[in-house]
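**Q** whatever this is, show me its structure:
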Amino acid sequence: MKLLEVLNSSTSALKGNGIEDARLNVELMLCHIFSCDRVKLYLEFEKPLSAGELDIMRNMLRRRLKGEPLQYILGETEFMDCRILVNPSVLIPRPETECLVEVLIDDIKSKQLTDVKILEVGTGSGCIPIAVSKELSRLNVKHKIVSLEISKSAIETAEQNKKINDIADDQLTIVERDFLKMNKLSNQINYLISNPPYINATDYKLLDKAISGFEPKVALTDESDGLTFYRKFLHILSEATYKFSCIFEIAYDLSEKLEDLMKENSLTDYYFYKDLNGIERVLKIG
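**A** Just a heads-up that it's a prediction; the model follows:
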C-alpha cells in the first residue's frame, strides 16, 4: 500500500470510532514511523510502505482504536519545547501545566534571583523541572532542583528525560521519596513546587476512559477529596521557620476550598493565576 492509501484508510477507521483529530493522529503515527515531519510526509504520498512498516502502523492503529493516548503510542510528547518520553508509568504533560512553570520563572525574574534552590513533589516524567532548568540556564541563573517521586518506574522515565534534554546532575536530582511521610523540609530552598494528584475520588470515576484507563491513578487522584497533598503543603508552610514560596497546580474547582485551608493555617500572602482558558490553575503562596 502507498502512504496516501494508508493515511486515508487509517483516518477513516479512527473517524468511524469517534476519535477526534483522526487525520492528525495518523499523520503523526506515520511521521514517527518514517522519522520525518508532516511537510516531508506530504511529499511522499506515492511512497509504498514495506511489510514491516505496515505491521508497525497496524499495531499503532489497533492501540489507538482501543483508546490508548497517542502520546503513549508514539512514546513521547513535547512540553515547553522539551522532548519528553512518556509511558503508562507517568502522566502525559498537559498544556495547562506550563502555567506553573511560567509563574515560577516570572517570580524568579521579578526577585532578580541569581542562585535558586527548588524542591518539587511528584515529578512524574520530569517535564516540569526539565523545562524549568532549561529556562533558568538560558537566563544564566544558577540552580539546583531536587524532585521527589514515589514511583520507581516514573523515576526511570524522568532520568531518561533528564538525559535526552542534557540536564546536568548538579542542576536536577531525582529522589525516591514519599512526601506524605515527611515531617520536615530544608529551609535552604527558595521554592516548593508541585503538580500533585488533585482529582477527588468521585470525579476520578467520571474521567474519560482514555485517561483513567491508561494514565497512572497515583498521579491523578489522592483517592479522597483532592486536598490531601495541599493539606500537607499548607501545614508545613504554616510553621514560622519556613520562608520559601510555594507554587502549585490546582484543579479547576479547588480555589475556594484552598482559601479555606489557608485561613485555617493563617496564610494570607497568596494569589491564584488563571490559565489560557481563564481557569484558576496555579496557586502561589509567599
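**Q** CA atoms for contacts and neighbours, from now on please.
**A** Fine.
**Q** helices of the stretch 101-250 of the chain, start to end?
**A** 127-138, 152-164, 201-205, 209-212, 217-220, 228-237 (DSSP state H, counting those that start in this stretch).
**Q** ok, the most centrally placed residue in the chain to N195 distance?
**A** The centroid of the chain falls nearest to P93 when counting by Cα atoms, centre = their mean (2.9 Å). Going from P93 to N195 by Cα to Cα, to the nearest Å gives 10 Å.
**Q** and for G124?
**A** In terms of Cα to Cα, G124 sits 9 Å off from N195.
**Q** before we go on, could you also do this sequence so I can check it against the first one:
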Amino acid sequence: MTTVLDILDKGTAYLEKRGIEDARRNMQMLVAHQLGCTRMDLYLRFDEPLEEDHLAPLRDALKQRGDGVPVQHLLGTVFFRQHEFKTDARALIPRPETEELAEWLAKHVTLPENARILDMGTGSGCLGLSLAHDFPAAQVTLADLSPEALNLARENAPRIGALASAGAIHFIQSDLFQNLAGQSFDLIAANLPYVPEGEQVSKEVRHDPALALFSGKDGLDLIRRFVPEAARHLNPGGWLAMEIGIDQASEVETLLHSAGLREIRTLKDLSGIPRFPVAQK
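**A** Model prediction:
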C-alpha cells in the first residue's frame, strides 16, 4: 500500500536525483494537484492510501518533471498576485519578479481618470490583466507579436472577473507599436525578451518560447527599439515601466534618458538586483 507520505518521500528523492531544485515543494505541488487539495492539506492526509488511478498520472508527471518540464506546465496554472492564470508552452511562464513590478505599479502609480494602459509583449497576459484589475477604470491593451501568446492571454482574461467582459480590455497582435499608430497611453509596462543569444538557460526555461527569451548578442536589441517608440506613445506625465536582466540597468537608463524621459530610476527586486527601470514623460 502506497500512502501520500510514501509518494511524497519517493518522488522527492527521485527529483533530487534528477537535479530539480526545491524538489520537496515540487512534489507536494504535483500530489496536491492530483488530489485536488492544497499543499497544507497534505499534512492531514499523510497516511491516506493512494489508488492506481492517482498513482499512474503522478508517475507520468514525476517523470516529466524529472526531465525538466516546468511544474507550472504540468499543473497548467500559476498564481500571479491574487489570481490563478493558465500557463503553457505558448508564452513565458510568469516569474515572481514580474509580480513585484505589478505590485509596485499598483502601490506607487497614480493614473488619470479614464487612463489608458498598454502591456507590451503581454505573453500570458498576467501583467496586463493584473493591471486591469488594479486600475479598474482604465482601458487596457494587451499586445504581442505572437498570436499563440495572445490566444493564451484571451483565455486568461475571464480569470480577473467581470472586467474581462466589460469592454475595457483589448488584444492586438503587433510588432512593438507597428499596429498601434496614433495611440497613446498613461502607463506602458513591458517584460520583453532580454536574454543574450547563446546564453545557457536551465532545462525549465528552455520550455519557454525562444521568441520570449532571446534578443540579440547582449539581450537588448528589442529594448533598444522599444524605448524610443514607447516614449513617443506616452501621454505627458505617463509612466514607462520595464523588467530587464542582470547588468542591463545602466544601458537601459541611458536609453530612457536619450528618449527624453525623466524621473528615471531602476528598482531592485527582492534579491537586490536592479531589475525594473521606471521613468515618466
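**Q** can you calculate the TM-score here?
**A** The TM-score (TM-score structural alignment, normalised by the length of the second structure) is 0.89; 276 aligned residues with a Cα RMSD of 2.2 Å.
**Q** more neighbours, G124 and N195 of the first structure?
**A** G124 (29 against 22; other Cα atoms under 10 Å).
**Q** tell me the SS of the residue nearest to the centre of the first structure?
**A** Following DSSP: H, G, I helix; E, B strand; the rest coil, P93 of the first structure is assigned to coil.
**Q** ok, now which ones touch it?
**A** 77-79, 125, 127 (Cα atoms under 8 Å, 6 or more residues apart in numbering).
**Q** in strands only, show me the residues you listed.
**A** Those of the contacts of P93 of the first structure mapping onto strands are 77-79, per DSSP state E.
**Q** report the buried members of those residues.
**A** By neighbour count, with 16 or more other Cα atoms under 10 Å, these hold 77-79 as buried.
**Q** still on that earlier bit, of the helices of the stretch 101-250 of the first structure, flag the one that's most buried.
**A** Most buried of those by mean neighbour count (mean count of other Cα atoms under 10 Å) is helix 127-138; its value is a mean of 21.
**Q** list the helices and strands that helix packs on?
**A** Helix 127-138 of the first structure makes packing contacts with strand 82-85, helix 98-110, strand 142-149, helix 152-164, strand 172-176 when contacts are defined by 3 or more Cα pairs under 8 Å, 6 or more residues apart in numbering; DSSP states H and E.
**Q** any chance of these in TSV, plus distance to L267 of the first structure?
**A** Formatted as TSV, these follow (distance: least, Cα to Cα, whole Å):
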stretch	distance to L267 of the first structure
strand 82-85	35
helix 98-110	19
strand 142-149	25
helix 152-164	33
strand 172-176	29
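**Q** that older thread, would a markdown table of the helices of the stretch 101-250 of the first structure with distance to K109 of the first structure be doable?
**A** A markdown table is the format used below for those (distance: least, Cα to Cα, whole Å):
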| stretch | distance to K109 of the first structure |
| --- | --- |
| helix 127-138 | 10 |
| helix 152-164 | 24 |
| helix 201-205 | 37 |
| helix 209-212 | 35 |
| helix 217-220 | 30 |
| helix 228-237 | 23 |
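**Q** for the ones you listed, which one sits closest to G67 of the first structure?
**A** Closest approach to G67 of the first structure among those (Cα to Cα): helix 209-212, 5.4 Å.
**Q** roughly how far is the closest one from the heart of the chain?
**A** Between the centre of helix 209-212 of the first structure and the centre of its chain there are 16 Å (Cα atoms, centre = their mean, to the nearest Å).
**Q** do stretch 95-107 of the first structure as well
**A** 12 Å.
**Q** check what contacts it and list those residues.
**A** Here stretch 95-107 of the first structure has contacts from 79-80, 128, 131-132, 135-136, 195, 247-249, 273-276, 281-282, using Cα under 8 Å, 6+ apart.
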